[in-house]
Structure formats: C-alpha cells, structure tokens
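Novice: Starting from these lines, generate the structure:
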Amino acid sequence: MARFFPFMLLAVIAYGVTVAALGVPLSRELLNIGLPSGTAFVLTVSELLLAISTVVLFFEIMNATSAKSSSILNHGLSMVVFIACGLIFLFIPGFGTGTFVIITLMALVDVIAGYSISILTARRDMTFGNNE
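Specialist: As a prediction, the model looks like this:
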C-alpha cells in the first residue's frame, strides 16, 4: 500500500493542519539560535513546512524509481494531489501563500519526475531484436 501512496499529500496535510486548522502564522519563529558568525539563525513555521516538504519530495522521487505496476497508480495519485493543490491554492482561504505555492510546485516536480523516471526506466528495460 505504501508503494502507491502519494507522500506529497503528507506535506499538504501538514500545511493544512498547521496553518488552516490551527491558525499558526507562517512567520511564527520556532527556533532562534545565535551562530558563531554573530548572525541569528531563525527558523519559522514556513521554513519548517518547506523543509518537511523537501524531505517528502525526496522520498517520492525515490519511490518513483520503482518499476512495479503500482508506480503507475502512484503517478496518477500524485497528479491528483498536484491538481488538488492548485485548486486549494485558488479557492480555499489560508492556502494562498508563497509557502503553499512552493509545496504545490514540489507536487508538480513529483509528477514530472515520476513520469520521467518511469519512461527512462522503461526505455532502459526495453530490448530490441535478438541479442544472441
């Protein structure tokens, strides 16, 4: 079941729960650490959500390297997540932010990478003629 689950949905859910449901502002500081350079490292909710989304995207791309038939279902569901993100961005208050646009772009990268990797894998696995 995990092979065809679109993990980018987790990033969208994390955003929805944090920002839309709980009302946590994207600019809220979560961490403020002084660095030896004298600069303060500040981590906001927005940056944490984007970091989580980036890690999720990594696992999605790793999942796309599978040549199993379940990957086709995963690609289709990933496309549904991307389309849903676009519609949510346009029509649901609280999702019209730069952070959510970047998460939506990550969902698009997931779709493009999934199909591209599948095509390249299929092309590599194809053999033409008799190689004897």
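Novice: CA only for contacts and neighbour counts going forward, please
Specialist: Will do.
Novice: the helices in this structure, which residues?
Specialist: Using DSSP state H, the helices found in the chain span residues 8-15, 45-64, 70-91, 98-125.
Novice: Taking helix 98-125 as reference, get the angle to the second one.
Specialist: For the pair helix 45-64 and helix 98-125, the angle between their directions (axes from the mean of the first three to the mean of the last three C-alpha atoms, to 10 degrees) equals 10 degrees.
Novice: How about the third one?
Specialist: Computed by the same axes, to 10 degrees, the angle separating helix 70-91 from helix 98-125 equals 160 degrees.
Novice: which strands and helices sit next to helix 70-91?
Specialist: Secondary-structure packing of helix 70-91 (3 or more C-alpha pairs under 8 Å, 6 or more residues apart in numbering; DSSP states H and E): helix 8-15, helix 45-64, helix 98-125.
Novice: which of those sits most buried?
Specialist: Counting by mean count of other C-alpha atoms under 10 Å, helix 8-15 has the highest mean neighbour count of the helices and strands packed on helix 70-91, with a mean of 20.
Novice: Quick one: list the elements packing against it.
Specialist: With contacts taken as 3+ C-alpha pairs under 8 Å, 6+ apart, helix 8-15 sits against helix 45-64, helix 70-91, helix 98-125.
Novice: want to put them side by side, so please do this one too:
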Amino acid sequence: MIAATPLLILPFILYNLGMIGILGSGGVAVFEDVILSMTMLSGAVWTMSVGDLVIVIALLLLFVEILKATRVSSKALLDHLLSMVLFIVFLMEFLLVANAANHVFFILMTICFIDVIAGFSVSMRTAGRDVSIGL
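Specialist: All right, here's what the predicted structure looks like:
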C-alpha cells in the first residue's frame, strides 16, 4: 500500500502545513518568502521563493511518478486510483479554500493532473506491449 501512495502528496502536505503556519509566518505569505537570491552574470538578480521550491520538488516527484507508471503490477492500478483521488482533493481544495486559490497551489494541482494523465497513458502503452497474441 505504501508503494502505491502517490508521491505528490508530499507537496500537498507541505503546502497545507505552510498555509496553517507550521512552516513559517503563516498563511500563503510564507510561499513568497525568498530563500535564495543570486546575481547573474547579466546583472539581473534571480530569486527563489518557498513556493518556487515546493514547485521544483513537485516536478522532481512527478518524474518519479512517471517512472513508477511504467511498472506492470497490481500496485500500478492502485497507484493510478490514488493519484486520481489526490487530484480530486487538490481540485476541491482549490475551489473551496480561499488560501489555496493562488498560483503556487494551481501549479501543484496542474502537476498532479499531469501525473494522472501521464500515469494512465504510460500504463496503457506499456500494457499494450505486454499483450502477445499466440497463433
């Protein structure tokens, strides 16, 4: 069961912990806090906020989720089902919770949607290769 748990639940938990104030100042303002600032060779200043870091973490986990989708086992179906449930929870929170209606949460929800679509697509493609017709 733990292997079938979608990894994108981690950014969801991080966002909600930040939203209730456990990660910092509290509310969605914590996602605007700058954690890294670098001056580029062009002279421009590049900054990374907490929200940007959560999005990068989610993208890395999306890569792992797509790799997980290539396995053919009974756990794969449960993994896809739980990913769909997670997306529905993302969508419900986006629509119903005022602090979730911002760009960071929307991008996290979009990443979760891509996980659902890519998971089913990759699994169907992989399952199609495993079917052999004996004549």
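Novice: Could you quantify their similarity as a TM-score?
Specialist: Scored by TM-score structural alignment, normalised by the length of structure 1, the superposition of the two chains gives a TM-score of 0.92; 129 aligned residues with a C-alpha RMSD of 1.2 Å.
Novice: picking that back up, need the helices and strands packed on helix 8-15 of structure 1 in a markdown table (columns: distance to residue 20 of structure 1).
Specialist: Formatted as a markdown table, those follow (distance: least, C-alpha to C-alpha, whole Å):
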| stretch | distance to residue 20 of structure 1 |
| --- | --- |
| helix 45-64 | 13 |
| helix 70-91 | 11 |
| helix 98-125 | 11 |
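Novice: So which of the ones you listed is nearest residue 4 of structure 1?
Specialist: The closest of the helices and strands packed on helix 8-15 of structure 1 to residue 4 of structure 1 is helix 70-91. By C-alpha to C-alpha, the value is 4.1 Å.
Novice: Can you mark which positions in that closest one are buried?
Specialist: 71-72, 74-82, 84-86, 88-89 (16 or more other C-alpha atoms under 10 Å).
Novice: Need the residues that contact it.
Specialist: 3-6, 8-9, 12, 63-64, 95-97, 100-101, 104, 107-108, 110-111, 114-115 (C-alpha atoms under 8 Å, 6 or more residues apart in numbering).
Novice: With structure 2 overlaid, report how far that helix is off on average.
Specialist: When structure 2 is overlaid, helix 70-91 of structure 1 sits 0.3 Å from its aligned residues on average, using mean C-alpha distance after the TM-score superposition for structure 1.
Novice: Now for the alignment partner in structure 1 of residue 98 of structure 2, how many residues are close by?
Specialist: Pairing criterion TM-score structural alignment: the partner of residue 98 of structure 2 within structure 1 is identified as residue 93. Other residues near residue 93 of structure 1 come to 10 when the count uses other C-alpha atoms under 10 Å.
Novice: Among the helices and strands packed on helix 8-15 of structure 1, which comes closest to residue 28 of structure 1?
Specialist: helix 45-64 (5.8 Å).
Novice: and stretch 46-56 of structure 1, which stretch of structure 2?
Specialist: Per the alignment by TM-score structural alignment, stretch 46-56 of structure 1 matches residues 51-61 in structure 2.
Novice: Indicate which one of the helices of structure 1 is closest to residue 21 of structure 1.
Specialist: Here helix 8-15 is closest among the helices of structure 1 (C-alpha to C-alpha), at 9.0 Å.
Novice: re earlier: could you measure from the match of residue 98 of structure 2 over to residue 107 of structure 1?
Specialist: 20 Å (C-alpha to C-alpha, to the nearest Å).
Novice: Likewise for residue 99 of structure 1?
Specialist: With distances taken as C-alpha to C-alpha, residue 99 of structure 1 is found 13 Å from residue 107 of structure 1.
Novice: what about the aligned partner of residue 40 of structure 2 in structure 1, how many neighbours?
Specialist: Under the alignment (TM-score structural alignment), residue 40 of structure 2 maps onto residue 35 of structure 1. Residues near residue 35 of structure 1, counting by other C-alpha under 10 Å, number 9.
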